[in-house]
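S.K.: Following is a predicted model, sequence given first.
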Amino acid sequence: MNNQTTGDKIFDAAVHTALAVICVIVLYPLFFVLIASFSSPDTVMRGEVWLWPKNISWIGYTKIFNNNEILSGYLNTILYTVVGTSINLILSVAAAYPLSRKDFYGRGIISVLVVFTMFFSGGMVPAYLLVKQLGMLNTMWALIIPGAVSVYNILIMRTFFQEGIPYEMQEAASIDGCSNLGTLVRIVLPLSMPILAVMILFYSVGHWNAYFNALMYLNDRAKYPLQLFLREILIQGQMQEMVGVGDNSNARNVMEGEAIKYALVIVANLPVLVLYPFLQKYFVKGVMIGAVKG
């Protein structure tokens, strides 16, 4: 650092400045939603909330936690995320490990067939008809089974198994009498905690934020995930703003809807925001595995 030239110092300062500006641009919307969630709705709508909350109000959070449908949606989302991520992880490992083995006959052809599905699919209507014929409409499984595996994540795991775990270790386990399943459970998985953490993050975030499949396959509001209720609130808020706020009752509904909207965004994203910092280093590693390795 002491041997840096003036040009290097200027370049470093410019890079740090640019990164600081980007961080502010990226983080400010989240910070604004946070302070707006416990500011008075009328001050938010008048544009008076910028850097700190004004006229502290908890009406948004009060409305949320007094709404049984939202609480039910929150619990449903947790259930769908836990069950879906577990199934995703098991099936991804079951697909990626054989494809990573050099002694697996026909793995090249199978890999081509798996990758083929990334570029071509049957479409929305055939998918809906298939879910209907399987009797999964209006059930939890309609949100989990159709997306039980991700080809992209399978390829990332396969690459990690190939490049991150020496094949000689698996051969040694086989010589010692360990079966393929035993090698996977006793050797491969304990050494694959980084990629497993990445997969948990990928899949859990996907399930937590998903709403489109629920919109297509569910008609029982008791089974709605949280994101579907959030979508309804956002649409209702937009419709109320389009109608106008000529009378006091409508104006009050619009303001309450604005408060609920910001509070619900915070409540809906809080688990992911809490989880991400602990898995960030694994997240970056997983992205690099998929981007750098073949």
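M.R.: All right, it came through fine. Residues are numbered from 1 along each chain as shown.
S.K.: Could you use CA atoms for every contact and neighbour count after this?
M.R.: OK.
S.K.: Centre of the chain to the helix or strand in which Ala142 is found, how far?
M.R.: Element membership for Ala142, per DSSP states H and E: helix 141-144. Averaging C-alpha coordinates over helix 141-144 and over its chain gives two centres that are 16 Å apart (CA atoms, centre = their mean, to the nearest Å).
S.K.: any idea which helix or strand comes after that helix?
M.R.: Next along from helix 141-144, by DSSP H and E: helix 151-164.
S.K.: After that next one, which helix or strand is next? Please name it.
M.R.: Next in sequence after helix 151-164, counting helices and strands by DSSP H and E, comes helix 167-175.
S.K.: That following helix relative to helix 151-164, how many degrees between them?
M.R.: 90 degrees (axes from the mean of the first three to the mean of the last three CA atoms, to 10 degrees).
S.K.: So which elements touch the helix holding Ala142?
M.R.: In terms of contact count using 3 or more CA pairs under 8 Å, 6 or more residues apart in numbering; DSSP states H and E, helix 141-144 is assigned the packing partners helix 68-100, helix 212-217.
S.K.: Give me the next element, helix or strand, following the first one.
M.R.: This means helix 68-100. Toward the C-terminal end, the helix or strand that comes next after helix 68-100 (DSSP H and E) is helix 107-119.
S.K.: List the contacts of the following helix or strand past that following helix.
M.R.: Sequence-wise, the next helix or strand downstream of helix 107-119 (DSSP H and E) is helix 124-133. Under the criterion CA atoms under 8 Å, 6 or more residues apart in numbering, residues Leu137, Ala142, Pro146, Met216, Tyr217 lie in contact with helix 124-133.
S.K.: if you set the cut-off to 10 Å instead, what comes out?
M.R.: Applying CA atoms under 10 Å, 6 or more residues apart in numbering, the set of residues contacting helix 124-133 from outside is 121, 134-138, 141-143, 145-146, 213, 216-217.
S.K.: The structure to be compared is supplied as follows:
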Amino acid sequence: MSTNSHEAAGRVNESQSYNYSNKISTGSNVALNVMFWLISLACLFPLLLVVSVSFTDERSIVEFGYNIIPKDFTLYAYEYLFKDAEKIVRGYGISILVTVIGTVISLIVTSLFAYPISRKDMPYRNFLAFFVFFTMLFHGGLVPWYLTYSAAGLKDTLAALIIPLLVAPFNIIIMRIFFMNTIPDSLIESAKIDGAGEFRIYARIILPLSLPVMATIGLFQTLAYWNDWYTSMVFINDDKLVSLQYLMYKVITQIQYLNSGMVDASVAGGELAKVPTETVRMAMAIIGIGPIIFVYPFLQKYFVKGLTVGAVKG
């Protein structure tokens, strides 16, 4: 008994020493916190600089360069942009509407495609998965892409801003891998034994268990729709249907044209000298980035989990 008790005590001591050795010391904890605070500030600094420059006078930027604290505070860049506030408000509405509708439909379509090809009992699932992968390598080209949507009658419609970005092959692959590594086959078989059909399994079991990957893909699609300006330039001729990003693109293009020297100063008058360049760019960045800043915190925990779950199998 004495020998066994000594061996048990030795194992307990070894376990305690192992636990103590894995604990982070106070100094290391403080150093890690300081390092992450510095990294956070380094990431936040460019955003603060953009905000500061947008409130700085254009002549002050030319003379002193960028500063985190405005030397000559002014709202002229925002006043210049909001001279036609109706267009900006309408552009905001179009972008928000397209982003919300497009993201929701995209999640439904992507999951409806990714879930069947993740099932081992799905016929031709490997061929369909290869078909998705093939579209990532080869593209039909700009002209066929334009002719296809134009022939479908999508020009000057909101559908032209939604459908071209509706499905991304990369998102389908991510979601398929998530389903394969996370949803056990036994769970689906149990649901079938209980009498559940495929659509009921998809709606009641698969989707509730897929919140991390749905939030991750949703964030990808939200950013894609919100930052898209190219489809507005190609398919939209009606100024009432252009997105906010394309509207900002047109403003910056007009400013560059006015400052290119191709416009006669006598024709443009005194307004040419008052056109802001750097400050209005920063103001447009602040106006365009606003909604995304408010969306990301709500999806952050799902976003991190969606990228890590299934990466390491137990």
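M.R.: Looks like it arrived, so ask away. Keep in mind the model is a prediction, meaning the values are calculated, not measured.
S.K.: what's the TM between chain one and chain two?
M.R.: Here the superposed chains carry a TM-score of 0.86, computed using TM-score structural alignment, normalised by the length of structure 1; 285 aligned residues with a CA RMSD of 2.9 Å.
S.K.: Which of the helices and strands packed on helix 141-144 of structure 1 sits closest to Val265 of structure 1?
M.R.: helix 68-100 (12.1 Å; CA to CA).
S.K.: among the contacts of helix 124-133 of structure 1, which ones are buried?
M.R.: Buried by 16 or more other CA atoms under 10 Å: Met136, Leu137, Asn138, Trp141, Ala142, Leu143, Tyr217, out of the contacts of helix 124-133 of structure 1.
S.K.: quick one: contacts for the alignment partner in structure 2 of the fourth one?
M.R.: Structural alignment places Trp141 of structure 1 opposite Ala159 in structure 2 (criterion: TM-score structural alignment). Taking CA under 10 Å, 6+ apart as the definition of contact, the neighbours of Ala159 of structure 2 are Val98, Gly102, Tyr149, Gly153.
S.K.: Would it be right to say that the last one lies in a strand?
M.R.: No. Read with DSSP: H, G, I helix; E, B strand; the rest coil, Gly153 of structure 2 is coil and lies in no strand.
S.K.: Need the helices and strands packed on helix 141-144 of structure 1 in CSV (columns: distance to Gly47 of structure 1).
M.R.: As requested, these are arranged in CSV below (distance: least, CA to CA, whole Å):
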stretch, distance to Gly47 of structure 1
helix 68-100, 28
helix 212-217, 32
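S.K.: Can you tell me which of the ones you listed is packed in deepest?
M.R.: Among those, the stretch with the highest mean neighbour count (mean count of other CA atoms under 10 Å) is helix 68-100, at a mean of 19.
S.K.: what distance separates that helix from the centre of its chain?
M.R.: Relative to its parent chain, helix 68-100 of structure 1 has a centroid offset of 11 Å by CA atoms, centre = their mean.
S.K.: So which other helices or strands are in contact with it?
M.R.: Under the contact definition 3 or more CA pairs under 10 Å, 6 or more residues apart in numbering; DSSP states H and E, helix 68-100 of structure 1 sits against helix 59-65, helix 107-119, helix 141-144, helix 151-164, helix 180-183, helix 193-209, helix 226-243, helix 248-292.
S.K.: rerun at 6 Å
M.R.: Packing contacts for helix 68-100 of structure 1, counted by 3 or more CA pairs under 6 Å, 6 or more residues apart in numbering; DSSP states H and E, involve helix 151-164, helix 193-209, helix 226-243.
S.K.: I'd like the distance between the spatially most central residue of structure 2 and Val312 of structure 2.
M.R.: When structure 2 is reduced to its mean C-alpha position, the closest residue under CA atoms, centre = their mean turns out to be Leu223, at 3.2 Å. In this structure, Leu223 of structure 2 and Val312 of structure 2 are 27 Å apart, going by CA to CA, to the nearest Å.
S.K.: try Met175 of structure 2
M.R.: Summarising the geometry, the distance separating Met175 of structure 2 from Val312 of structure 2, computed by CA to CA, is 16 Å.
S.K.: Name the residue in those two with the higher neighbour count.
M.R.: Neighbour tally, Met175 of structure 2 and Val312, criterion other CA atoms under 10 Å: the higher count belongs to Met175, 24 against 7.
S.K.: Nearest residue to the more buried one in space, please, no chain neighbours.
M.R.: In space, Met175 of structure 2 comes closest to Ala114 once its chain neighbours are excluded; the distance is 6.0 Å by CA to CA, 6 or more residues apart in numbering.
S.K.: Can you give me every residue that contacts the aligned partner of that neighbour in structure 1?
M.R.: For Ala114 of structure 2, the aligned position in structure 1 is Ala96, judged by TM-score structural alignment. If you count contacts by CA atoms under 6 Å, 6 or more residues apart in numbering, Ala96 of structure 1 has them with Ile154, Met157, Arg158.
S.K.: average distance between the helix holding Ala142 of structure 1 and structure 2?
M.R.: Taken over the aligned residues, the distance from helix 141-144 of structure 1 to structure 2 averages 1.4 Å (mean CA distance after the TM-score superposition for structure 1).
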